[in-house]
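# Sequence isn't available, so here's the structure alone:
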């Protein structure tokens, strides 16, 4: 598959998942009544939004102007890394970290790799792939982790709005 086609489909899929998540959250208003519920629902929202934004920037910059996708991937990945680590810290402090939440550092690591690759795209040359192909692989992993996060969130008891 052409990388440009991949990123077009990828970003459209991510924004579709953002919209579906909004619909799910609307049906579970109790999630938004506690700080923990808002934090977790917002974390899932970002798990789909940030990769979608990177996919859009990859389409805008592409191979013609790699500076656009490189800078945007670094900035968005740093936001993703920071927000993921913050969510990890808060969920551990609250004692409500499920299996994924305990291993959310994996997503932070992937965001860090995305940022590093944006700064130094030549590091993938020995792998025989283009930097945008390597970034695509990392974004796929992020979305797979986001689905794991949704599954964990949806299969746990709803947060108690009184706590």
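Perfect, thanks for sending it. Computed from a prediction, not measured in an experiment: that's the story for all the values here. Residues are numbered from 1 along each chain as shown.

# Only C-alpha atoms from now on, for both contacts and neighbour counts.
Noted.

# what residue is smack in the middle of this structure?
With distances taken as Cα atoms, centre = their mean, residue 47 lies nearest the centre of the chain, 3.2 Å away.

# next SSE after the helix or strand that residue falls within?
Assigned by DSSP states H and E, residue 47 falls within helix 35-61. Going down the chain from helix 35-61, the next helix or strand is helix 66-94, by DSSP H and E.

# What residues of that next one count as buried?
66, 68-81, 83-85, 87-91 (16 or more other Cα atoms under 10 Å).

# quick one on the thing from earlier: surely the residue nearest to the centre of the chain is in contact with residue 142?
Yes: with contact defined as Cα atoms under 8 Å, residue 47 reaches residue 142; the gap is 7.4 Å.

# excluding its backbone neighbours, what's nearest residue 71?
residue 118 (6.6 Å; Cα to Cα, 6 or more residues apart in numbering).

# For the residue nearest to the centre of the chain, which non-adjacent residue is closest in space?
Sequence neighbours aside, residue 146 is the residue nearest to residue 47 in space, at 5.5 Å (criterion: Cα to Cα, 6+ apart).

# ok, second structure coming up, stack it against the first:
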């Protein structure tokens, strides 16, 4: 698959996932009741939305690498900043699944994309172009977003609902 097709599929998939996330939240409105869970909901939203935005920009003019490098870098900086803020805000004790405990990986992946935007030639060390390496990183972001969404929708921090067995 060529990269233009890949990014078209990723972008469409991510925006579909944003819509599905909104539908899931419509069924779990209590997730919007507290500031803590609203932030977690927003973190999942951004982890679906931002890769979709990067996919759109990757298709604008693949012949001009400066465009994808700049837009990916800016979008990834926003994602990293948002993720690391969320990690700090989500430091209270409670039930945290493996994706939530390792949310820092989302921030690291965004930083990898920033580095690829600044120095895409680094990807050549593993036999890839910068845009190909960014594509693999975007796939990892979407997979982590799925895990975060699953955990948020299937776990609770309410001690009355936690089974100690």
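Sure thing, it's come through. Every value quoted in this text rests on a predicted model; they were computed, and no experiment measured them.

# which SS class is the residue nearest to residue 47 of the first structure?
Here residue 146 of the first structure is helix, with the state taken from DSSP: H, G, I helix; E, B strand; the rest coil.

# Ok, residue 94 of the second structure next?
In three-state terms, and counting by three-state DSSP, residue 94 of the second structure is coil.

# For it, the count of nearby residues, please.
11 (other Cα atoms under 10 Å).

# And residue 43 of the second structure, by the same measure?
That count, for residue 43 of the second structure with other Cα under 10 Å as the rule, works out to 23.

# quick one, what contacts it?
The neighbourhood of residue 43 of the second structure, defined by Cα atoms under 8 Å, 6 or more residues apart in numbering, consists of 82, 83, 86.

# do that again at 10 Å, thanks
Residues in contact with residue 43 of the second structure (Cα atoms under 10 Å, 6 or more residues apart in numbering) are 37, 49, 79, 82-83, 85-87, 103, 106, 145, 148-149.

# now, which of those residues sits nearest residue 125 of the second structure?
Distance to residue 125 of the second structure across the contacts of residue 43 of the second structure (Cα to Cα) is lowest for residue 106, with 22.7 Å.

# my guess is that closest one meets residue 84, correct?
Yes: distance between residue 106 of the second structure and residue 84: 8.9 Å, which falls inside the contact criterion (Cα atoms under 10 Å).

# about what we covered before: quick one: residues contacting the residue nearest to residue 47 of the first structure.
By Cα under 10 Å, 6+ apart, the contact set of residue 146 of the first structure is 43, 44, 45, 46, 47, 48, 100, 104, 107, 140, 152.

# and which of those residues is nearest residue 23 of the first structure?
Looking at the contacts of residue 146 of the first structure and their distance to residue 23 of the first structure, the nearest is residue 45, at 11.4 Å (Cα to Cα).

# Now do the aligned partner of that closest one in the second structure against residue 152 of the second structure, distance only.
Taking TM-score structural alignment for the superposition, residue 45 of the first structure sits opposite residue 45 in the second structure. Here residue 45 of the second structure is placed at a distance of 12 Å from residue 152 of the second structure (Cα to Cα, to the nearest Å).

# try residue 130 of the second structure
Taking Cα to Cα as the measure, residue 130 of the second structure and residue 152 of the second structure are separated by 33 Å.

# One more: residue 47 of the second structure?
13 Å.

# can you list residues touching both of those two?
In terms of Cα under 10 Å, 6+ apart, residue 47 of the second structure and residue 152 are both contacted by the residues residue 146.

# in the superposed pair, what's the mean gap between the helix or strand harbouring residue 150 of the first structure and the second structure?
Secondary structure assignment for residue 150 of the first structure, by DSSP H and E: helix 131-155. Superposing on the second structure and averaging over aligned pairs (mean Cα distance after the TM-score superposition for the first structure), helix 131-155 of the first structure comes out at 0.7 Å.
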